[in-house]
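Visitor: Sequence first, predicted coordinates after that:
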Amino acid sequence: MQELKAITKKTNVRYLTLAILFITTAVNYIDRSALSVAAPVMNKDLQLDAVSLGIAFSAFNWAYAFLQIPGGWLLDRFGARVVYGVGLFVWSLFTFFQGWVSGFLMLFILRFVVGVAEAPSFPGNSRLTAMWFPQNERGRAVSVYNSAQFFGIALFTPVMAWLLQSYSWHVVFYVAGLAGILVSVFWFKHIHEPKKHPKANQAEIDYILEGGGLANAGDKPIKIRWAHVKLLLTNRQMIGIYIAQFCLNTILWFFLTWFPTYLVQEKHMSMLKVGFMASIPYLGAFLGGIVGGYLSDYLLKRGKSLGAARKTPIIIGFLFSSVVVLANYTSSAALIMLIMSVSFFAKGMAGGTWALIGDMSPKELIGLNGGIFNTSGNLAGIVIPIVVGYILSTTHSFSAALFFIGAVLLIGALSYIFIVNKVERIELPPELQEEKQPLLKVQA
């Protein structure tokens, strides 16, 4: 009897998969931020003015934001293992190549390709966690990989700064790119869909399926059609989630672009102090993401509805993120960092929005819906730096910008309260499961 029990005991391959997603997402953000670390020295060597450098920064966002939907389409058509894995290798390779740039055009092209290759990453994370994790574990799983972005920036920015100071800006890109290339080897060795994984037994697959996981989502890849896109874009719940994700990312892109300048110009901190201070809110966001995921799964296990379990930490996160406006009322460096850390901690809590994509997407369209969702969020990466810059040039102060960001975050909370109603999976109608309509043509 004991031998039979040992044989039927479920494996835990899903945790290995999650660990690799965490590492991959951390590498993802290290590669994104490598240019910002190298820029102060790199722009002098390449003779780049502020405008040229700004355009080079934007190259990633333009490619990344507008290729989310094609990236999601590829995930649903060919699977996350291949599409995401190839993307990981390509973006790492082209990060490595940035160590060889000799001018603006080459830098722009390489950053653009990095944005193209990273486009399937977060929709891929969502698809894999939906396939590997039952609903009562999915909130924590999403919080782990989602928090990796902040972990990577907080931990490795000082490392990249040390490489820059001790060696050269070239080495920053070499190390960041090589790290991703090595991770891609582990990816192809250990990442598979549940039913195709050589180390996952039937007991684990049954456990995933019985808990609402989509371990069989890859059995019948579907051809994506315009009607599928229309279904998602006209669904009330999805519209509310898309709006809210744009709102949530306003504070992220403020931190990724204007926050150091804010500390120097508005709060008169030295660059040395800014280098340390700027990493603290990212640690807060990392912890907030973990807390939000655990709270969501705890509420679900306590018998709360899926909607209450998922939306509660998200709405709390939106509301507390808006405290960023309180920084307008103090000049104390310690208090400013406390306010910003609380705000970004709350932003991390609200990161469970990705769990809803796994919970609510049609099981055939998780990648596509993740792509639309992430497009909505990353439009903030284009809009917010420009809007904040315009406010700053007009008012010569960040005060109005922080009020603007706080107001947008409140809109996100209201979107989840009043627009996102029921949390339930969207089912494809029978006519959209057939192959009679024109194929969606995606320009990659």
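Guide: Arrived safely.

Visitor: CA atoms for contacts and neighbours, from now on please.
Guide: OK.

Visitor: quick one: which helix or strand includes Tyr145?
Guide: helix 135-166 (DSSP states H and E).

Visitor: If I take the next helix or strand after that helix and helix 135-166, what angle do their directions form?
Guide: Using DSSP H and E, the next helix or strand after helix 135-166 towards the C-terminus is helix 169-190. Angle between the axes of helix 169-190 and helix 135-166 is 150 degrees (criterion: axes from the mean of the first three to the mean of the last three CA atoms, to 10 degrees).

Visitor: Structure two is appended below for comparative analysis:
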Amino acid sequence: MSSLSQAASSVEKRTNARYWIVVMLFIVTSFNYGDRATLSIAGSEMAKDIGLDPVGMGYVFSAFSWAYVIGQIPGGWLLDRFGSKRVYFWSIFIWSIFIWSMFTLLQGFVDIFSGFGIIVALFTLRFLVGLAEAPSFPGNSRIVAAWFPVQERGTAVSIFNSAQYFATVIFAPIMGWLTHEVGWSHVFFFMGGLGIVISFIWLKVIHEPNQHPGVNQKELEYIAAGGALINMDQQSTKVKVPFSVKWGQIKQLLGSRMMIGVYIGQYCINALTYFFITWFPVYLVQARGMSILKAGFVASVPAVCGFIGGVLGGIISDWLMRRTGSLNIARKTPIVMGMLLSMVMVFCNYVNVEWMIIGFMALAFFGKGIGALGWAVMADTAPKEISGLSGGLFNMFGNISGIVTPIAIGYIVGTTGSFNGALIYVGVHALIAVLSYLVLVGDIKRIELKPVAGQ
């Protein structure tokens, strides 16, 4: 009997529990971005009802990012201190139920206010949503670093990161239809209710590698041998680190030329992201004369291309990693090629044929998807002692673009009466991202922190 057991053990197949983890990250991130897009879909009709001009709309669009940026470093510190599962539980199950989802629901009641009060109420509620979601992407990055070996990490990151495009494919037509048929406030009712449901699903699915009921020893050995930090959260709960030490570690990150290049690159890549999830549907309605319903469906076409590009970028990156063994080639090649391709959106300024406009935007979104590998770079470079804090710092710099881009585009459109300058503004950011990775970043490698006084 013992020999039979040993034989069975020797032929035991490796489980793939990590795939279900990334599926859950994909679902949660899809909702995350669907929620962010509520204002972009409902924006034109809402602006008419409350008398919001392009500049005011730009500020309301940016409200989410003000809080999202502010919450990054505290959120990253919490992730390192208490672990991904506990903090994500607190963020999604507590904040999502009572703030993220419920305040998204409450946004549907802004029409009970009047005049300037509507703008203040809407800005405040979107600010709270951003604060609630702050730990999400640093948490995603930590979970991927804990569950996936280096040679699979690019694909894993691209899958959850591509959810931003999938969210547009799924939610833009639904929200466009709701706005057209029953009014813009119902968009917020729908997204709020869906968030509550997803919150409970997360609690059931997510576990740490060593505690997951569906993982066997072979999978643990495989991912650990490939560089997965399977004991990350167990270690993080045992050590209390003084703030002075954390600050010294942050200064080391800020003093790294590689990280500065990565931060600038992510800021510029996110300029494209925030154009698409805030102003793009408004561009289709105001600059191209589409109806809200049509814009909702048309916006899903570039999003499909972005989704395909997002997944393909990760697959290409991991293929290059296996073929060359070089993180520089594997990560930089898709980023540079994708950002160069995304610059074709500027051509929309010179055509008036609808299918060509959609085609250029689809190609630009496809390129942006391929190049959106910043979180894979972060998983490769973040010091293991402060992976959550490092991800929070990275996401903070990246999402400052979420504050600047909507406001800048609002001023450009408000001043010129045209979106032409806005498309050039976004295209230039794609070029700067390319230069940042080619000139500043240098060798991509994990940062080894030096001892800090008091450690």
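Guide: Alright, I've got the coordinates. Predicted model, so just to flag it, every value in this text is computed and none were measured.

Visitor: overall similarity of the pair, as a TM-score.
Guide: Once superposed, the chains reach a TM-score of 0.90 (TM-score structural alignment, normalised by the length of structure 1), with 432 aligned residues with a CA RMSD of 2.3 Å.

Visitor: what's the mean gap between the helix holding Tyr145 of structure 1 and the aligned bit of structure 2?
Guide: Aligned to structure 2 and superposed, helix 135-166 of structure 1 gives a mean residue distance of 1.5 Å (mean CA distance after the TM-score superposition for structure 1).

Visitor: residue contacts, Ile109 of structure 1?
Guide: For Ile109 of structure 1, the contact set (CA atoms under 8 Å, 6 or more residues apart in numbering) comprises Ala59.

Visitor: which SSE is the alignment partner in structure 2 of it in?
Guide: Using TM-score structural alignment, the partner of Ile109 of structure 1 in structure 2 is Thr124. Secondary structure assigned from DSSP H and E places Thr124 of structure 2 in helix 116-133.

Visitor: and if you look at Gly139 of structure 2?
Guide: Secondary structure assigned from DSSP H and E places Gly139 of structure 2 in helix 136-147.

Visitor: In structure 1, what range does that helix match?
Guide: Under TM-score structural alignment, the counterpart of helix 136-147 of structure 2 in structure 1 spans residues 121-132.

Visitor: Can you state the mean residue-to-residue distance of that stretch versus structure 2?
Guide: Relative to structure 2, stretch 121-132 of structure 1 is 0.7 Å off (mean CA distance after the TM-score superposition for structure 1).

Visitor: Centre of the chain to that stretch, how far?
Guide: Computed by CA atoms, centre = their mean, to the nearest Å, the separation of stretch 121-132 of structure 1 from the middle of its chain amounts to 11 Å.

Visitor: what's next to it, contact-wise?
Guide: 14, 18, 21, 25, 68, 71-72, 75, 80, 84, 87-88, 138, 141-142, 145, 193-194, 208, 213-217, 354-355, 357-359, 366-371, 374.

Visitor: residues of it that come out buried?
Guide: Judged by neighbour count (16 or more other CA atoms under 10 Å), stretch 121-132 of structure 1 contains these buried residues: Ser121, Phe122, Pro123, Gly124, Asn125, Ser126, Arg127, Leu128, Thr129, Ala130, Met131, Trp132.

Visitor: And for stretch 43-55 of structure 2?
Guide: Gly43, Ser44, Glu45, Met46, Ala47, Ile50, Leu52, Pro54, Val55.

Visitor: Now tabulate these in a markdown table and tack on distance to Gly421 of structure 2 and secondary structure.
Guide: Listed next are the buried residues of stretch 43-55 of structure 2 as a markdown table, based on distance: CA to CA, whole Å; DSSP: H, G, I helix; E, B strand; the rest coil:
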| residue | distance to Gly421 of structure 2 | secondary structure |
| --- | --- | --- |
| Gly43 | 21 | helix |
| Ser44 | 20 | helix |
| Glu45 | 24 | helix |
| Met46 | 24 | helix |
| Ala47 | 22 | helix |
| Ile50 | 26 | helix |
| Leu52 | 21 | coil |
| Pro54 | 14 | helix |
| Val55 | 15 | helix |
